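# The amino acid sequence is not available; the structure is as follows:
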């Protein structure tokens, strides 16, 4: 079974708490149905990114997949100009580390967004709403997008930041 883009969203959310309270609660926080979350957890277990017994994130495996798999499995190219929510290097997670004045900021199309930029398809349609509700998840999703669309420098910064997050939570 192949991993789907929403599985990455679920894995990143689980990396923040490393436990599943209920599929319904997790789904509500992510803007997904309980059955979508359950299926994502099953695929993550099959991909060996979650422990099947404890349902806890395997942090090193997740880091490796984010860095080496996600850019190829879920590539995206910024498209038309739209209003939305900043992602990748334009998001708060990286905006203080990257100066990208020569290009339009990447954004997730979002009617509530306040930034004009190049449209980037999020990993799942509910990502902007989930990111608004959870700033830490927003940070991780933006870093994952930097891996998906960034140049070498942006990808290196995102890899380092994701590694720090995953190491911190693995040893918490």
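Yep, it's here. The shown structure was predicted, so the numbers you read here are calculated from the model rather than taken from an experiment. Numbering: from 1, shown residues only.
# CA atoms for contacts and neighbours, from now on please.
Fine.
# The residue nearest to residue 126 when sequence neighbours are not counted and residue 123, how far apart?
The shortest distance from residue 126 to any non-neighbouring residue, by CA to CA, 6 or more residues apart in numbering, is to residue 31 (5.3 Å). Residue 31 sits 12 Å away from residue 123, going by CA to CA, to the nearest Å.
# Among the two, which residue is more densely surrounded?
Taking neighbours as other CA atoms under 10 Å, residue 31 and residue 123 compare with residue 123 leading, 22 against 18.
# Use this one as the comparison:
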């Protein structure tokens, strides 16, 4: 049975892959100690704030569901980008729906996040945020896919973009979700 943190782990793996492509096959170390393999369970724990046990279980569930595959060259898990994209675009909002909560200070997500801010202009004045004590914006709180998402997003800009697009799909109307899905498709390839 899939858990919401599985999506967070898969998006982090996609972010790591994207970083390698950008800087020429060197793993990006967002939130990971020097010398630590960012793809290892320990590296993912440091970057995401999800326990090693949960990261390991998450990877097993993702491999079992086909949302992750083993990299032939390195033997490490990597997201099955096409399957992950299909799941996020067509199934995520039904499996892990986002329910708007009270006004809180936090990190902008969905249409208020930098990745979408210029693409869509909302008629409403309320923005969506992940509640976070160090957040700078006031808005309507949205429960993140996992409680440590604000901290993980703070460490990794690409992961932040993936998670904000995912939230836009979870909470947006058809037009807004479509814009977010198109941007996610571009990024996930």
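Noted; the coordinates are in hand. Model, not experiment: these values are computed from the prediction.
# Overlay them and tell me the TM-score.
In this superposition the chains share a TM-score of 0.92, using TM-score structural alignment, normalised by the length of structure 1; 166 aligned residues with a CA RMSD of 1.4 Å.
# Can you mark which positions in stretch 142-161 of structure 2 are buried?
Buried residues in stretch 142-161 of structure 2, counted by 16 or more other CA atoms under 10 Å: 142-156, 158-161.
# so it aligns onto which residues of structure 1?
Using TM-score structural alignment, stretch 142-161 of structure 2 lines up with residues 120-139 of structure 1.
# which other helices and strands contact the strand or helix carrying residue 10 of structure 2?
Element membership for residue 10 of structure 2 (DSSP states H and E) is helix 4-23. The contact analysis (3 or more CA pairs under 8 Å, 6 or more residues apart in numbering; DSSP states H and E) places helix 4-23 of structure 2 against helix 41-48, helix 52-65, strand 77-79, helix 157-171.
# can you redo the ones you listed as TSV with distance to residue 19 of structure 2?
Putting the helices and strands packed on helix 4-23 of structure 2 into TSV (distance: least, CA to CA, whole Å) gives the following:
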stretch	distance to residue 19 of structure 2
helix 41-48	14
helix 52-65	20
strand 77-79	13
helix 157-171	8
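# Give me the angle between the helix holding residue 10 of structure 2 and helix 157-171.
140 degrees (axes from the mean of the first three to the mean of the last three CA atoms, to 10 degrees).
# tell me the contacts of residue 115 of structure 2?
161, 164, 165 (CA atoms under 8 Å, 6 or more residues apart in numbering).
# Equivalent analysis for residue 81 of structure 1, please.
116, 117, 118, 119.
# Just tell me what it corresponds to in structure 2.
In structure 2, the residue paired with residue 81 of structure 1 is residue 103, using TM-score structural alignment.
# Give me the spatial nearest neighbour of its match, chain neighbours excluded.
residue 140 (4.4 Å).
# Count the neighbours of the one you found for me.
21.
# what does stretch 148-158 of structure 2 rub up against?
Contacts for stretch 148-158 of structure 2 (CA under 8 Å, 6+ apart): 8, 15, 30-31, 47-50, 107, 130-132, 159-160, 163.
# Just checking the distance from it to the centre of its chain.
Relative to its chain's centre, stretch 148-158 of structure 2 lies at 8 Å (CA atoms, centre = their mean, to the nearest Å).
# got the angle between the lengthiest helix in structure 1 and helix 135-149?
When structure 1 is parsed with DSSP state H, its longest helix is helix 152-170. Orientation of helix 152-170 of structure 1 against helix 135-149 (the same axes, to 10 degrees) gives an angle of 140 degrees.
# Thanks again, I'm all set now.
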